[in-house]
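Chemist: sequence below, structure please.
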Amino acid sequence: MTQTVQEKRELYAKTRRSNYLASLRLEGFDTAPSDAAKPLPTREAVLAKYRQMAG
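Modeler: Purely as a prediction, here's the structure:
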């Protein structure tokens, strides 16, 4: 069975979300199954937030 590029992207995104939520749980944050449907913040958004906190 060969996967299309779109299927590979969807699988990668699903795995990325799952790994992100697992890392949050390991750090002690409460997560819910519905969190997997929420989009992840972009790298730029995260950096901007931390720059605000530092400044």
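Chemist: alpha carbons only for contacts and neighbour counts from here, please
Modeler: Fine.
Chemist: Thr15: neighbour count?
Modeler: Residues contacting Thr15 under the criterion other CA atoms under 10 Å number 13.
Chemist: element containing it?
Modeler: helix 5-26 (DSSP states H and E).
Chemist: let's see this one next, to set against the first:
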Amino acid sequence: MHFRVHRRTLPMPVLFAFVLVAFFIWVAENIRTAAGAWLYPSQDDGWHMVPPTPV
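Modeler: Okay, here's the model as predicted:
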């Protein structure tokens, strides 16, 4: 996998790309739960971070 910054093309390992995608999804999920877009059953008492491990 390669990505481009201005005119320079740089390589990036695919595994690192997957980790970045997963991290940003996790951050977005925490923002949405903190904003009250939805709540998980364990968050009825109050908001807390979504664990990075599968529930």
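Chemist: mean distance between the helix holding Thr15 of the first structure and the second structure after superposition?
Modeler: Mean deviation of helix 5-26 of the first structure relative to the second structure after superposition (mean CA distance after the TM-score superposition for the first structure): 0.4 Å.
Chemist: pull up the aligned stretch in the second structure for that helix.
Modeler: With TM-score structural alignment applied, helix 5-26 of the first structure matches the range 14-35 in the second structure.
Chemist: next one: that stretch to chain centre, how far?
Modeler: Relative to the chain's own centre, stretch 14-35 of the second structure is displaced by 0 Å; criterion: CA atoms, centre = their mean, to the nearest Å.
Chemist: one more: stretch 28-44 of the first structure?
Modeler: On CA atoms, centre = their mean, the centre of stretch 28-44 of the first structure falls 6 Å from the chain's centre.
Chemist: equivalent analysis for stretch 8-27 of the second structure, please.
Modeler: Offset of stretch 8-27 of the second structure from its chain centre (CA atoms, centre = their mean): 11 Å.
Chemist: list the buried residues in the match of helix 5-26 of the first structure.
Modeler: 26, 29-30, 33-34 (16 or more other CA atoms under 10 Å).
Chemist: of the residues you listed, which pair is most distant in space?
Modeler: Greatest spatial distance among those (CA to CA): Trp26 and Ala34, at 12.3 Å.
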